[in-house]
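Q: Just to be clear, the model below is a prediction. Sequence and coordinates:
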Amino acid sequence: MIGLWQIVDRVRETSPELAGERLVSESLNLVRDMLVVGFKAGSSPYAPNGFKLWPNKDTDAIVEKIGQDWALLGRDPDLADIVWFLPPALNN
């Protein structure tokens, strides 16, 4: 599984000049690409009930929810924050 925090770190590593809204935007673009190729969004495996797939499967709605939750968080996501992704090979 891949946490949102790892995606943000990867975007930051590949484009260190990005910060603030540009970092959020590029990270959400990568999330969108992942969802399109079959990754599934779910709760953090560190949540009280563990990893559970989100019921909404609509890419735009998922990306919007992540963006809203990130804004409410008020900082870049960390290990247990917001969303994790199950790769296509593991979600059959």
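A: Thanks, I have the structure now.

Q: CA only for contacts and neighbour counts going forward, please
A: OK.

Q: Show me where the chain has its strands.
A: Using DSSP state E, the strands of the chain run over 2-3, 40-42, 84-86.

Q: Now mean neighbour count and distance to residue 67 too, for the ones you listed, in a markdown table please.
A: As requested, those are exported to a markdown table (neighbours: other C-alpha atoms under 10 Å; distance: least, C-alpha to C-alpha, whole Å):
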| stretch | mean neighbour count | distance to residue 67 |
| --- | --- | --- |
| strand 2-3 | 18 | 14 |
| strand 40-42 | 25 | 13 |
| strand 84-86 | 22 | 14 |
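
Q: Switch those over to CSV, and while doing so, append distance to residue 16 to every line.
A: Conversion of the strands of the chain to CSV gives the following (distance: least, C-alpha to C-alpha, whole Å):
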stretch, distance to residue 16
strand 2-3, 19
strand 40-42, 26
strand 84-86, 23
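
Q: next, the one to line up against it:
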Amino acid sequence: MTISKARDLKIEFLILCQDDSTGLWLIIRITKNILGTKDADEIQKIILHLVLEFLKKQFIVVGFPLRDGTFKRWHGEPKELVEKIKIDWDQLDREPNLGDVIWFYITEKGSAELKRLNDWKKHHEKNLLNVVQKPKSLLSKLKALFLKKSH
């Protein structure tokens, strides 16, 4: 996985969790789209690694949304929570669907990280655009200079 794809996956994961509590099934879908893979073992490994990172950094909490609009959080150490998610996921013996295994909800730290990642991406995309445009403008100047000298 490239650094840019890893960053894009982190951004999309946090965006989904920012909008509402987000089910594992949706994280699987965006992981497939961003990474361009359908390998179930690879997808599970990547998602569980990302969930562990996010839990350790307190960017997300895990649990289930309740009918009254609240969120029933699972408590425990990040590694224990990820192990439970993996066990529940493996017991399905299929790809999780809506409502299966676990849901994710963003924290204030997660929202701050999402803002930081988005700001970084915008800044670097702007710089990249400048780098791409400068050679074009330089080429135009060289052409104009050449045309002047040839006439």
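A: Everything's here; your move. All values derive from a computational prediction rather than experimental measurement.

Q: so what corresponds to residue 25 of structure 2 in structure 1?
A: Correspondence of residue 25 of structure 2 to structure 1, assessed by TM-score structural alignment: residue 5.

Q: count of neighbours near that match?
A: Residue crowding around residue 5 of structure 1 was assessed by other C-alpha atoms under 10 Å; the count is 19.

Q: just checking, residue 114 of structure 2 touches residue 13?
A: No: under the contact definition of C-alpha atoms under 8 Å, residue 114 of structure 2 does not touch residue 13, with a separation of 9.3 Å.

Q: How many residues are close by the aligned residue in structure 2 for residue 25 of structure 1?
A: Residue mapping for residue 25 of structure 1 onto structure 2 gives residue 45, with TM-score structural alignment as the criterion. Residue 45 of structure 2 is flanked by 12 other residues according to other C-alpha under 10 Å.

Q: Determine the angle, from 0 to 180 degrees, between the longest helix anywhere in structure 2 and strand 60-65.
A: Among the segments of structure 2 that qualify as a helix by DSSP state H, the longest is helix 108-150. Comparing the axes of helix 108-150 of structure 2 and strand 60-65 via axes from the mean of the first three to the mean of the last three C-alpha atoms, to 10 degrees yields an angle of 120 degrees.

Q: what's helix 108-150 of structure 2 packed up against?
A: Helices and strands touching helix 108-150 of structure 2, by 3 or more C-alpha pairs under 8 Å, 6 or more residues apart in numbering; DSSP states H and E, are helix 3-19.

Q: Buried residues of the helix it packs on, list them for me.
A: Counting neighbours by 16 or more other C-alpha atoms under 10 Å, one finds that the buried residues in helix 3-19 of structure 2 are 6, 8-18.

Q: repeat for stretch 72-89 of structure 1
A: Within stretch 72-89 of structure 1, the residues that qualify as buried by neighbour count (16+ other C-alpha under 10 Å) are 77, 81-87.

Q: so which of the residues you listed comes closest to residue 30 of structure 1?
A: Residue 30 of structure 1 has its nearest neighbour among the buried residues of stretch 72-89 of structure 1 in residue 85, at 11.9 Å by C-alpha to C-alpha.

Q: isn't that closest one right next to residue 38, touching?
A: No: with contacts counted by C-alpha under 8 Å, residue 85 of structure 1 stays clear of residue 38, the gap being 9.8 Å.

Q: The lengthiest helix in structure 1 vs structure 2, average distance?
A: For structure 1, the helix reaching the highest residue count under DSSP H is reported as helix 20-36. Superposing on structure 2 and averaging over aligned pairs (mean C-alpha distance after the TM-score superposition for structure 1), helix 20-36 of structure 1 comes out at 1.4 Å.
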